[in-house]
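In: Fold the following.
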Amino acid sequence: MHVQLAGALAPVLADVTATGAPVPRVVDDGWSADPGTATAMLSSGDGRHGAGVSVPLGRPRPEQVSHVAGMVQDWVVDELRGTTATNWPPCPHHPTTHPLEVVVRDGAARWSCPRDGTPVAVVGTLR
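Out: As a prediction, the model looks like this:
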């Protein structure tokens, strides 16, 4: 897997693992022919569904982490659909209404409340 994609995925997957969400299997398959993008596939353990994940190469790391976090978040929500709450990661301020969103602020990718913009955690530090 391309080093920039692996680096952007690592903190996001740490959050997935730390919160007990389903962890995707990551397959380096290079599905994009764009030389400015590194790609892989996320899939469930049972092969139920998969989704592509990509990162624009050469962008600042916080932007790459934010970009990847959105795609992983979509995969986790799809994986949870029909089984449990799908607001991953849940907003601690509004846990039953919406998930956190990723924003780049103060030089880092951060999980933040989409309703009031309150930063909750740097991506990779959820517990």
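In: Could you use CA atoms for every contact and neighbour count after this?
Out: Noted.
In: contact partners of the longest helix anywhere in the chain?
Out: Ordering each helix of the chain by length in residues (DSSP state H) puts helix 61-80 first. Residues from elsewhere that reach helix 61-80 (Cα atoms under 8 Å, 6 or more residues apart in numbering): 5, 8-9, 11-12, 21-24, 42, 44, 49-56, 86-89, 101-104, 107-110, 123.
In: change it to 7 Å
Out: Here helix 61-80 makes contact (Cα atoms under 7 Å, 6 or more residues apart in numbering) with 8-9, 12, 22, 51, 53-56, 86-88, 102-104, 107-109.
In: which among the residues you listed end up buried?
Out: Buried residues within the contacts of helix 61-80, counting neighbours by 16 or more other Cα atoms under 10 Å: 8-9, 12, 22, 51, 53-56, 86-88, 102-104, 108-109.
In: to compare against the first, here's another:
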Amino acid sequence: MRPETAAVLGPVLRDWDSSGIGYRVQEDWAPSPYDPPCGPRSAAAVAVVWTADGCGTGVLTGAPGEPVTAQMVLAAADALHDAVVEGRLLGTTTWPPCPLHPGTHPLTPRLHEPDREQSRHPGRDLHPHPGPDRVRHPDPDVVWACARTGQAVCRVGELGSVPAERAPG
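Out: I've put the predicted structure just below:
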């Protein structure tokens, strides 16, 4: 896999791995959706993630050397989240399940904004609140968040480290 593809898809595919979702990735090139209608055309890297049921989900992964942004990872997480839920790949529409409200709704991917305070313990207590064990981070993270409260549960790519049920905090 190209480094850009791995950077964009890697986090959510780690979550697929931890959930037992089978897949294969096919890389290709497509006309860039950002090119003007007239003028030179460039190519954008596209990855299609194929699931065991034969369905594929396409994700733009950037051109060689293009910086990977949190927005690109968010778009991939959103597309692949929809593929699991709409395709009922795990026989449920609540993937990944919200550990704060078990059995009621899935977590959703979102950007955890820059300049947030968070715990020094990755994947835990990502919501801002004061405390001596806090550190500021300038870059946004892509997180799985509770669809009901918006509370960040873990970074995309770290679902395997989240206990099945977690008491609201």
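In: quick one: TM-score?
Out: Between these two chains, after superposing, the TM-score reads 0.81 (TM-score structural alignment, normalised by the length of structure 1); 123 aligned residues with a Cα RMSD of 2.2 Å.
In: Look up the closest residue to the aligned residue in structure 2 for residue 52 of structure 1, ignoring the ones flanking it.
Out: Superposed on structure 2 with TM-score structural alignment, residue 52 of structure 1 falls opposite residue 58. Excluding its sequence neighbours, the residue lying closest to residue 58 of structure 2 (Cα to Cα, 6 or more residues apart in numbering) is residue 48, at 4.3 Å.
In: Residue 61 is in contact with that neighbour, correct?
Out: No: under the criterion of Cα atoms under 7 Å, residue 48 of structure 2 makes no contact with residue 61, lying 9.9 Å away.
In: list the contacts for residue 109 of structure 1?
Out: By Cα under 7 Å, 6+ apart, the contact set of residue 109 of structure 1 is 62, 63, 65, 66, 102, 103, 122, 123.
In: Scan the residues you listed and report the most crowded one.
Out: In terms of neighbours by other Cα atoms under 10 Å, those top out with residue 65 at 29 neighbours.
In: how about stretch 71-80 of structure 1, which residues of structure 2 does it hit?
Out: Mapped onto structure 2 using TM-score structural alignment, stretch 71-80 of structure 1 covers residues 79-88.
In: What of stretch 94-102 of structure 1?
Out: Going by TM-score structural alignment: stretch 94-102 of structure 1 matches residues 101-109.
In: mind listing the helices in structure 2 by residue range?
Out: 3-19, 70-87.
In: Contacts for the first one, please.
Out: Meaning helix 3-19 of structure 2. 61-62, 64, 68, 72-73, 76-77, 156-160.
In: and if you look at stretch 115-125 of structure 1?
Out: Outside stretch 115-125 of structure 1, the residues that touch it by Cα under 7 Å, 6+ apart are 11, 12, 14, 15, 108, 109, 110, 111, 112, 113.
In: what do you get if the cut-off is 8 Å, keeping everything else the same?
Out: With contact meaning Cα under 8 Å, 6+ apart, stretch 115-125 of structure 1 is reached by 10-15, 65, 92, 102, 108-113.
In: Tell me the one among the residues you listed nearest to residue 32 of structure 1.
Out: Proximity of the contacts of stretch 115-125 of structure 1 to residue 32 of structure 1 (Cα to Cα) peaks at residue 65, which lies at 18.7 Å.
In: Mind telling me what the residue nearest to residue 58 of structure 2 corresponds to in structure 1?
Out: Residue 48 of structure 2 maps onto residue 41 in structure 1, with residues paired by TM-score structural alignment.
In: hang on, that match packs against residue 32?
Out: No: using Cα atoms under 8 Å, residue 41 of structure 1 makes no contact with residue 32, being 10.7 Å away.
In: Between these two, tell me which one has more neighbours.
Out: Per other Cα under 10 Å, whichever of residue 41 of structure 1 and residue 32 has more neighbours is residue 41, with 17 against 13.
In: Now do the contacts for that one.
Out: Residue 41 of structure 1 touches 25, 26, 27, 28, 29, 50, 51, 52, 53, counting by Cα under 8 Å, 6+ apart.
In: for those, which one is nearest residue 1 of structure 1?
Out: Ranked by distance to residue 1 of structure 1 (Cα to Cα), these are led by residue 28 at 5.4 Å.
In: Tell me, how many residues neighbour residue 42 of structure 1?
Out: By the criterion of other Cα under 10 Å, residue 42 of structure 1 has 21 neighbours.
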